[in-house]
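Novice: Predicted model follows, preceded by the sequence.
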Amino acid sequence: MKDMNSIKVLMVHNYYRSKSPSGENIVFKYEIELLKRHGHKVIIYERNNDEILNSGVLRRSLSTFDMVWSLKTYKELKYLIQKERPDIAHFHNIWYLISPSGYYACKELQVPVVQTIHNFRMLCANGLLFRNGKICEKCVGKYPWRGVIYRCYNQSRLYSSPIVFAEMAHKLMTTWDKYVDCYIALTKFARNILIRHGFQNDKIVIKPNFVFRPFESLNNNKNFVLFFGRLSQEKGIDVLIKAFEYLNKINRDVPLRIIGDGPLKREIIYRIKKIGNIELLSQRSHAEILEQIKDALFVIIPSICYEMFPMTVIESYSMGKPVIASRIGSLSELVEDNITGLLFDPNDFISLASKIFFLYDNKELCYKMGSNAKIKYEKEYTPDVNITKLYDIYEKTLNKYFI
């Protein structure tokens, strides 16, 4: 049995484009920091999708094959494993340059593989189970060829094809079953989706994300509510603006601060000019966003897609802030209705508007829910809780692998 007081972990992650900040990046960095703080050696293998943009035309065309099998990743990981001899490999995002070839490098050199599932990319071309403004589960439990027909990635059959081919090829090659030893689902909801798709039940464990404790005072409630995230359809920004248009119409004044960028930004700028109590800030650093959470009364997550595990929720909880969220997917697990926040039916902007004004107008209840949120954070989402769960996952994976 491996001594869990001193393990060597290979952490693997593929960053999206630098202009597309992701919660997955934060989770990856936090887990590295957590392991290091507990005295473990961490070896890091990273790639970045900016490599594609910075390469020539020929290299860009060849990058489509990298989604299926990256020879570069395979060779580099084999070299790194032979040099560093890690006890276990923990993969985060593998799309689009790392590819599943990394699993094969680990298998060949007898390194057990743990994979955190941050999205549904292994079964859905766009990773969201979302199409034409609605939830789409047509590929769950099936081969995802529909992703090409429906242009699920970037609304293009050309761009969707290599992703779908990679998903189908590795399903046929039984990569997901034979070359990954343990999957970490972030919620029960995500685990159930994976099981429905055919992932082995006994290989999927649940471990939520975590955030480090904030150091500053949390009693900085100012008179505004906050949304931050991508200004895109699936994030529910249209629903949010409709809710505030409705509040404005019935003369209910609630100051809103929006932080983010995205394809709907120009439309949002035009619409909020007619409302008057909404401030739109451009994309901020993660540290600056945390400052905004600290100052807000509460945070709104109006998503109309299946969120995996928005860091927004636990970042808000860690600062004693309640969350108003859509009653959809994992959000229904993470936000306890009338305890740590409020839930509303997705796409129902009138319901959202009423929840926003209700909580804004009842400050004592807002503070009480914030206290409940802080308690939930301390019980479930601290570094101490998370490292215990991570140790358990690593230990069981190692013991099972070397039986």
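Specialist: Everything's here; your move. Numbering: from 1, shown residues only.

Novice: Please make it C-alpha for all contacts and neighbour counts, starting now.
Specialist: OK.

Novice: need the strands for the stretch 151-300 of the chain, in chain order.
Specialist: 182-185, 204-206, 225-228, 256-259, 278-281, 299-301 (DSSP state E, counting those that start in this stretch).

Novice: tell me which residues in stretch 68-80 are buried?
Specialist: Buried residues in stretch 68-80, counting neighbours by 16 or more other Cα atoms under 10 Å, are found at 68, 69, 70, 71, 73, 74, 77, 78.

Novice: and the strands of the stretch 151-300 of the chain as CSV, adding mean neighbour count and distance to residue 383?
Specialist: CSV is the format used below for those (neighbours: other Cα atoms under 10 Å; distance: least, Cα to Cα, whole Å):
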stretch, mean neighbour count, distance to residue 383
strand 182-185, 24, 17
strand 204-206, 19, 16
strand 225-228, 23, 24
strand 256-259, 19, 27
strand 278-281, 16, 31
strand 299-301, 24, 22
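
Novice: What is the burial count for residue 121?
Specialist: The number of residues packed near residue 121 is 18, by other Cα atoms under 10 Å.

Novice: Remind me which helix or strand it belongs to.
Specialist: Taking DSSP states H and E as the definition, one finds residue 121 inside no helix or strand.

Novice: Below is an additional structure, to be compared with the one above:
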Amino acid sequence: MKIAIVHSYYSSRQPSGENVVVDAQASALSEWGFDVRVVAARTDELETSRAYKLSTAVTVATGRGPSPVRELENFAPDLVHVHNLFPNWGTAWLNRWHGPLVATVHNFRPVCAAGTLFRDGAECTLCPATNTFAAVKHACYRGSKVATIPLAIRSRNGVAGDPLLSRADAVILLTERARGLYEGFGLPAEKISLIPNFVDDVGFTRSTPGTDWVYIGRLTEEKGIANLIKHWPETHTLRIYGDGPLREHVESEAQARGNVTYLGRLEHDAVAGVLAGARGLVFPSEWAEGGIPLSYVEALAAGRMVVAMAGSSGADDLEAAGAGSIFRDWAGLAAALDEACAHSEVFARRARSHYEENFRRETFLQRTDDLYRRLVAHSRAGATHA
């Protein structure tokens, strides 16, 4: 079966777990036996054009813009799987493509300009509940009212008017929390398949954990990193890996603290080694998270316990797994860390077991294979009876 994966790659200057996921899935699907082609638009290559910002703004606002159709026609896939069209692919081509089409939704951009449903330190559903031009008022995309306008136009009709979600024969969501939110926004339940991202098992050896907690992720407000440093207790040590808009703040705050160390951006292939030498992962995310971040799943794979802020998809999963501690406000962080340390062996065993049951490559592949074959069979049956 031939599978075309369509993806607009985010800039490498802003580390993207989504890019990593797409590459990993394409490789895994190919090794599983599918004939896979990635049809890519790469920001790193396109943004050198002087007209890039204007052209992508027009594409986002109108849907008219670069189309993958020519490459798709040359490849003639049995199924197209779209991960991300923003901002480099248009959407007008979707209704001209008549084969089976799957969309994976990694965030909340169909209903939120920021993609996070998070603003000013709290969950925000103002746009899907009222009018998307609230996003312009609050400059939700990159702090710019002008840059937010195309996104507000694109999402003005919500889920029902989203070109990709309305065209897709199936929509893959990554977490139960995302499913609940999108169903509430109007995405038909029968379209949804829940297929979490996987992390490859690089080999597991039960080992004595280190003494330091680690944070691995983007340095942004919604990830909770600023509050994590502010409320970090003196009784524990923390190493921070990552990059993003809050980097200078994180560097400054870490330098002022004797038990917090900022170590810069961490390449993905080094994550497993860092986690193997850590006490556990701190997951302070303050937004819902469209998908469970890879760092969380990699901690489970390494048999490392997790301490998480309640309210995110990662925290939901952690609570179900019993592989760590949840804190519901920042005043509870120290107690959650202490609780995790007191039950470290139990939490570590549960972490590894939960990974093996839910996040292995084979689990992802079987679920995805089943979905692909069902959609292709349905499409062929429809063509036969047409």
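Specialist: Yep, it's here. Please read all numbers here as calculations on a predicted model, not as lab measurements.

Novice: OK, contacts around residue 260 of the second structure?
Specialist: 229, 237, 238, 239, 240, 254 (Cα atoms under 8 Å, 6 or more residues apart in numbering).

Novice: Can you tell me what the last one aligns to in the first structure?
Specialist: Put plainly, it is residue 254 of the second structure. The alignment partner of residue 254 of the second structure in the first structure, by TM-score structural alignment, is residue 272.

Novice: tell me the contacts of its match?
Specialist: 241, 278.

Novice: Let's see that with 7 Å instead.
Specialist: Going by Cα atoms under 7 Å, 6 or more residues apart in numbering, residue 272 of the first structure touches residue 278.

Novice: I'd like to know how far it sits from residue 257 of the first structure.
Specialist: 11 Å (Cα to Cα, to the nearest Å).

Novice: Dump the strands of the stretch 151-300 of the first structure into JSON lines; add distance to residue 323 of the first structure as well.
Specialist: Formatted as JSON lines, the strands of the stretch 151-300 of the first structure follow (distance: least, Cα to Cα, whole Å):
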{"stretch": "strand 182-185", "distance to residue 323 of the first structure": "22"}
{"stretch": "strand 204-206", "distance to residue 323 of the first structure": "22"}
{"stretch": "strand 225-228", "distance to residue 323 of the first structure": "10"}
{"stretch": "strand 256-259", "distance to residue 323 of the first structure": "14"}
{"stretch": "strand 278-281", "distance to residue 323 of the first structure": "18"}
{"stretch": "strand 299-301", "distance to residue 323 of the first structure": "5"}
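
Novice: These: which one's closest to residue 331 of the first structure?
Specialist: Smallest distance to residue 331 of the first structure across the strands of the stretch 151-300 of the first structure (Cα to Cα): 8.7 Å, for strand 299-301.

Novice: who touches the closest one?
Specialist: 225, 226, 227, 322, 323, 324, 325, 326.

Novice: And those, which two are furthest apart?
Specialist: Across the contacts of strand 299-301 of the first structure (Cα to Cα), the longest gap, 15.9 Å, separates 225 and 326.

Novice: can you name the residues of the second structure that stretch 286-305 of the first structure overlays?
Specialist: Taking TM-score structural alignment, stretch 286-305 of the first structure hits residues 268-287 over in the second structure.

Novice: End to end on that stretch, go ahead and measure it.
Specialist: Start-to-end, stretch 268-287 of the second structure (Cα to Cα) is 22 Å.

Novice: Would you mark the buried spots in it?
Specialist: 271-272, 274-287.

Novice: now do stretch 107-120 of the second structure
Specialist: Buried residues in stretch 107-120 of the second structure (16+ other Cα under 10 Å): 107-119.

Novice: Equivalent analysis for stretch 33-40 of the first structure, please.
Specialist: Buried residues in stretch 33-40 of the first structure (16+ other Cα under 10 Å): 34, 35, 40.

Novice: residue range for it in the second structure?
Specialist: Against the second structure, stretch 33-40 of the first structure falls on residues 27-34 (TM-score structural alignment).

Novice: ok, of the buried residues of stretch 107-120 of the second structure, which one's closest to residue 364 of the second structure?
Specialist: Among those, and counting by Cα to Cα, the member closest to residue 364 of the second structure is residue 107, at 18.8 Å.

Novice: Identify the residues contacting that closest one.
Specialist: 115, 116, 289, 290, 291.

Novice: Assign the second one to helix, strand or coil.
Specialist: Okay, so that is residue 116 of the second structure. coil (DSSP: H, G, I helix; E, B strand; the rest coil).

Novice: corresponding residue for it in the first structure?
Specialist: Residue 116 of the second structure maps onto residue 128 in the first structure, by TM-score structural alignment.

Novice: Next up, the contacts around that match.
Specialist: Contacts of residue 128 of the first structure (Cα under 7 Å, 6+ apart): 119, 120, 305, 306.

Novice: number of nearby residues for the aligned partner of residue 158 of the first structure in the second structure?
Specialist: Matched to the second structure by TM-score structural alignment, residue 158 of the first structure sits across from residue 146. Around residue 146 of the second structure there are 14 other residues, counting by other Cα under 10 Å.

Novice: Next: residue 240 of the first structure.
Specialist: 23.

Novice: Now do the same for it: its match in the second structure.
Specialist: Checking TM-score structural alignment: residue 240 of the first structure goes with residue 228.

Novice: what's the longest helix along the second structure in contact with?
Specialist: Across the second structure, the longest stretch assigned as helix under DSSP state H is helix 361-385. Helix 361-385 of the second structure is touched from outside by 29, 78, 79, 100, 195, 197, 198, 199, 200, with contacts defined as Cα under 7 Å, 6+ apart.

Novice: hmm, try it at 10 Å
Specialist: 1, 3, 24-25, 28-29, 32, 34, 78-81, 98-102, 169-170, 172, 193-201, 356-358, 386 (Cα atoms under 10 Å, 6 or more residues apart in numbering).

Novice: Just the buried residues of these.
Specialist: For these, buried by 16+ other Cα under 10 Å: 3, 24-25, 28-29, 34, 78-81, 99-102, 169-170, 172, 193-199, 356, 358.
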